[in-house]
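Asker: The sequence and its predicted three-dimensional model are supplied below.
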Amino acid sequence: MMEETMTINRRSFLASSIAALAAPALTRTAFAADDGWPRRPLTILTPFDVGGSADRMARGFAQYMPKYLGKPVQVVDRAGAGGMIGTTWFMHQPADGYTVMLTPATPFIPVNILVTNAPYKLSDMTFVNAQWKDDTVLLVPKDRPWKTAKELIDAIKASPGKISTGVDFGSVGHITTMALLDALGLKPEAIRIVTFDGAGAMRTALAGGQIDFNIGQVEGADFIKDFIRPLALFLDHRRPDYDVPPINEVLADYHTSVPIIPGSVRSFVYRAEFKAQHPDDYAKFVAAYRATMADDGFKKFLADNRMGNDWVGEEETTRIMQVSFDTLAKYKDLIKPS
């Protein structure tokens, strides 16, 4: 009887051990079958240079999103032609969700379509969320003599072709610069225009005094605030944290005004086919995205870098894109490719 009991116990032990060893494998198999996408790392494509706002934001997501996505995230920068080179490359990637673009979707995508004949249209894309929007500001290096926007404008008028500015082709700053010259009755040749392929390099040039002024983004310029002086905001109201007037208050002395064009809006963008063909996988990305935005570490990263953390969703972001497209269509003739 004792021998029989020991045999049964050994059999029970072996059966239990085999079941225990098999369980993790069965669990992993069941999890993989249930989990599906993503099965490999994701790539965030930014169509601008390293160091720009989209690149810095993407690297924050690459650090914090894997926790919620379940796979690593890498960042690739493909700059050129005001974002069109990288965006065109992105639109040729498989619509499987493994490549997502993070970009200042407006104004660059509308400008690429309207001005530089990009081989895509708004309806080819899904705009996930307008997470971060910047205001536009007129800036000069601190060592320049102009203390007000009027002083700078008068200096441009007095010495045509002498004063330089930097533009990131197709940006709100570029369009606004041309609109300002047009409102003042000045031709583009009234200033020396230096074109940069990305806001990061342009801000570095401004901080180093290599250009005389720039119309750029408020939050983006915060990193060089010790080296620059704001002169005017391109808003229809004042900001409590900026002791400078709205530009159209300044232009009242010249009996003119400029259109207030909405600032850059950063958004994740997918090819429209991804959501249409793989709605469940798209929903997983959105869920991981929203969880990342709620992560305390990521929120601190955004706050430290003066980046927005808004959730307006796909429908509202698509509306913003269309409004921007319609607005920029009115001013497309003010800019042209370099």
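Answerer: All right, it came through fine. Numbers count the residues shown, from 1 in each chain.
Asker: Could you use CA atoms for every contact and neighbour count after this?
Answerer: Fine.
Asker: ranges for the helices of the protein?
Answerer: 2-35, 53-64, 66-69, 84-91, 105-114, 149-158, 172-183, 199-207, 247-251, 272-277, 279-294, 296-304, 313-329 (DSSP state H).
Asker: most packed of these?
Answerer: With neighbours defined by mean count of other CA atoms under 10 Å, none of these is more surrounded on average than helix 105-114, at a mean of 24.
Asker: Give me the angle between that helix and helix 84-91.
Answerer: 90 degrees (axes from the mean of the first three to the mean of the last three CA atoms, to 10 degrees).
Asker: Which residues does helix 105-114 contact?
Answerer: 82-84, 118-122, 170-172, 263-267, 269, 321, 324-325, 328-329, 332 (CA atoms under 8 Å, 6 or more residues apart in numbering).
Asker: just to revisit the earlier point, can you redo the helices of the chain as TSV with distance to residue 47?
Answerer: Formatted as TSV, these follow (distance: least, CA to CA, whole Å):
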stretch	distance to residue 47
helix 2-35	30
helix 53-64	8
helix 66-69	22
helix 84-91	4
helix 105-114	10
helix 149-158	32
helix 172-183	16
helix 199-207	12
helix 247-251	30
helix 272-277	18
helix 279-294	20
helix 296-304	20
helix 313-329	18
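Asker: how about these, which one is nearest residue 143?
Answerer: Of all those, it is helix 199-207 that lies closest to residue 143, at 9.8 Å by CA to CA.
Asker: For the closest one, give me every contacting residue.
Answerer: Contact partners of helix 199-207, identified using CA under 8 Å, 6+ apart, comprise 49-53, 140-141, 166-168, 196, 211-214, 221, 224, 227-228.
Asker: Just the buried ones among those, please.
Answerer: Buried members of the contacts of helix 199-207, scored by 16 or more other CA atoms under 10 Å, are 49-50, 52-53, 140-141, 166-168, 196, 211-214, 221, 227-228.
Asker: quick one: residue 169 from residue 216, how far?
Answerer: 12 Å (CA to CA, to the nearest Å).
Asker: Repeat that for residue 153.
Answerer: In terms of CA to CA, residue 153 sits 17 Å off from residue 216.
Asker: and if you look at residue 98?
Answerer: Computed as CA to CA, the residue 98 to residue 216 distance reads 32 Å.
Asker: show me what contacts the nearest residue to residue 68 once chain neighbours are set aside?
Answerer: Spatially, and ignoring its direct neighbours in sequence, residue 68 is nearest to residue 288 (5.1 Å; CA to CA, 6 or more residues apart in numbering). For residue 288, the contact set (CA under 8 Å, 6+ apart) comprises 65, 68, 69.
Asker: before we go on, here's another structure to hold up against the first:
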Amino acid sequence: MLRINERLACLLALAIPTLCVAPIAQAAESWPGSKPIQLIVPYANGGSTDLVARQLADAVSKKTGGHVIVENRAGASGMIGSSYVHRQPADGYTLLLGTVTSHAIAPSVTANLPYDIVKDFTPITTIGTIPDLIVVNPNLGVSNLSEFIKLAQSRPEEISYASAGTGSSSHLGGAYFAAEAGLKLNHISYRGSGPALIDVLGGHVDMMLDVVMTSLEPVKAGRLKALAVTSKERSALLPDVPTVQESGIAGFEAIIWFALFAPANMDPALQTRIAQAFDETIQEPQMKELLLRQGITATGTGPAALAETVRQDTEKWRDIAQKAGVKPQ
């Protein structure tokens, strides 16, 4: 009898893993199914991340036959939306469109970050990268970055710059630029890049680091003056605008990336399935061209490369925050 029980136990031990794996594999294969997918944007409606999310949601919905719904949960430089996502089940139906702000800069500028950027999320893929433009209101009366620096040096703490919020990429990028240029600027924080840009356009704030996507049209219309681009190469959309490095600040680079994350502990098969669906969509010629017209270089790197990007940029922005004197708040 003991031998029979031992044999039965062995058979059960072999069968249980198979029984567990089957529903997991089935869940990955059936995604997205008929259930709506929440794509959480942790920033305000109308900003650069929101625009990318809506274009991507539409394209992925058409490709997969699923239904991707964009939902804005703005506030605290992306922390509110990111915190919401990490508390959801890792079933593939709640995803986050995170950025360098929420998943690389945040640990260096936030004293009590409500999530761990590595432990609380599953990396899916990098969507694309885009540089900032240093833009000013034309009424400021400067035509290039050197003139702006001279003006700001003559008026310490009087020249203001807007950001999408304390701890955002536009805040830390502005602090990075000010530190490298030896300037003392007055930081004005907003609840998202959209409201910040509106006040620069209105002349209420002097300067902002804003992504090419949302600054391009105002620059072309003459409502903003582009002084420099923050990448190491010029933007194809504004080839006459020099880089910050060309303007005299050696080694300066501040690149924004958009990436897809899911809650932690997602099954690898489902992670791969979602990454493949988004990567294939991102790499479609029509989608790549659509993103490029807005200054975004499409990537679609997959989970491992995104995890490495997060690691490297977390170290980079931690060093920048320390050098710029930006303390966690």
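Answerer: Yep, that arrived. Just so it is clear, the model here is predicted, and its values are computed rather than measured.
Asker: Please state their TM-score.
Answerer: For these two chains in superposition, a TM-score of 0.79 is obtained (TM-score structural alignment, normalised by the length of structure 2); 295 aligned residues with a CA RMSD of 2.7 Å.
Asker: give the contact list for the spatially most central residue of structure 2.
Answerer: When CA atoms, centre = their mean is applied to structure 2, the residue found nearest the centroid is residue 99 (1.6 Å). Residue 99 of structure 2 sits next to 49, 256, 257, 258, 259 when contact means CA under 8 Å, 6+ apart.
Asker: Quickly note the distance from residue 202 of structure 1 to residue 41 of structure 1.
Answerer: Applying CA to CA, the value for residue 202 of structure 1 to residue 41 of structure 1 is 32 Å.
Asker: nope, residue 283 of structure 1 is what I was after
Answerer: Residue 283 of structure 1 is 17 Å from residue 41 of structure 1, by CA to CA.
Asker: biggest strand in structure 1, by residue count?
Answerer: Ranked by residue count and defined by DSSP state E, the top strand of structure 1 is strand 125-133.
Asker: by how many degrees do it and helix 279-294 diverge?
Answerer: 10 degrees.
Asker: okay, the angle between strand 125-133 of structure 1 and helix 313-329?
Answerer: Strand 125-133 of structure 1 and helix 313-329 meet at an angle of 90 degrees, taking the same axes, to 10 degrees as the criterion.
Asker: Tell me what angle strand 125-133 of structure 1 forms with helix 53-64.
Answerer: 100 degrees.
Asker: ok, and what's touching strand 125-133 of structure 1?
Answerer: With contact meaning CA under 8 Å, 6+ apart, strand 125-133 of structure 1 is reached by 263-273, 275, 286, 307-314, 316-318.
Asker: for stretch 167-183 of structure 1, same thing?
Answerer: By CA under 8 Å, 6+ apart, the list of residues contacting stretch 167-183 of structure 1 from outside reads 81-82, 107-108, 111-112, 136, 187-188, 193-199, 202, 214-217, 256-259, 261-264, 331, 334-335, 337-338.
Asker: what separates that stretch from the chain centre, distance-wise?
Answerer: 19 Å (CA atoms, centre = their mean, to the nearest Å).
Asker: Stretch 151-160 of structure 1 too?
Answerer: That offset, for stretch 151-160 of structure 1, works out to 33 Å (CA atoms, centre = their mean).
Asker: What range does that stretch cover in structure 2?
Answerer: The aligned range for stretch 151-160 of structure 1 in structure 2 is 147-156, by TM-score structural alignment.
Asker: List the contacts of residue 318 of structure 2.
Answerer: 105, 107, 108.
Asker: still on that earlier bit, and for residue 169 and residue 216 of structure 1, which residues touch both?
Answerer: With CA under 8 Å, 6+ apart, residue 169 of structure 1 and residue 216 have no common neighbours.
Asker: So for the two, which sits in the more crowded spot?
Answerer: Shown here are residue 169 of structure 1 and residue 216; by other CA atoms under 10 Å, residue 216 has more neighbours (30 against 26).
Asker: Now the more buried one: closest residue in space that isn't a chain neighbour?
Answerer: Closest to residue 216 of structure 1 by CA to CA, 6+ apart is residue 173, at 5.0 Å.
Asker: quick one: that neighbour and residue 126 of structure 1, what's the gap?
Answerer: For residue 173 of structure 1, the distance to residue 126 of structure 1 - CA to CA - is 25 Å.
Asker: which SS state does residue 323 of structure 2 fall under?
Answerer: In three-state terms, and counting by DSSP: H, G, I helix; E, B strand; the rest coil, residue 323 of structure 2 is helix.
Asker: aligned partner of residue 281 of structure 2 in structure 1?
Answerer: Using TM-score structural alignment, the partner of residue 281 of structure 2 in structure 1 is residue 292.
Asker: So its match sits against residue 68, correct?
Answerer: Yes. Between residue 292 of structure 1 and residue 68 there is a contact at 6.8 Å, judged by CA atoms under 8 Å.
Asker: So the alignment partner in structure 1 of residue 265 of structure 2 versus residue 165 of structure 1, what's the distance?
Answerer: Aligned counterpart of residue 265 of structure 2 in structure 1: residue 273 (TM-score structural alignment). Look at residue 273 of structure 1 and residue 165 of structure 1: by CA to CA, they are 40 Å apart.
Asker: And for residue 124 of structure 1?
Answerer: 34 Å.
Asker: who's more crowded, those two?
Answerer: Taking other CA under 10 Å, residue 124 of structure 1 and residue 165 do not tie; residue 165 has more neighbours (22 against 12).
Asker: Roughly how far does that one sit from residue 181 of structure 1?
Answerer: Between residue 165 of structure 1 and residue 181 of structure 1 the computed distance is 12 Å (CA to CA).
Asker: for residue 66 of structure 1, same thing?
Answerer: On the measure of CA to CA, residue 66 of structure 1 and residue 181 of structure 1 end up 46 Å apart.
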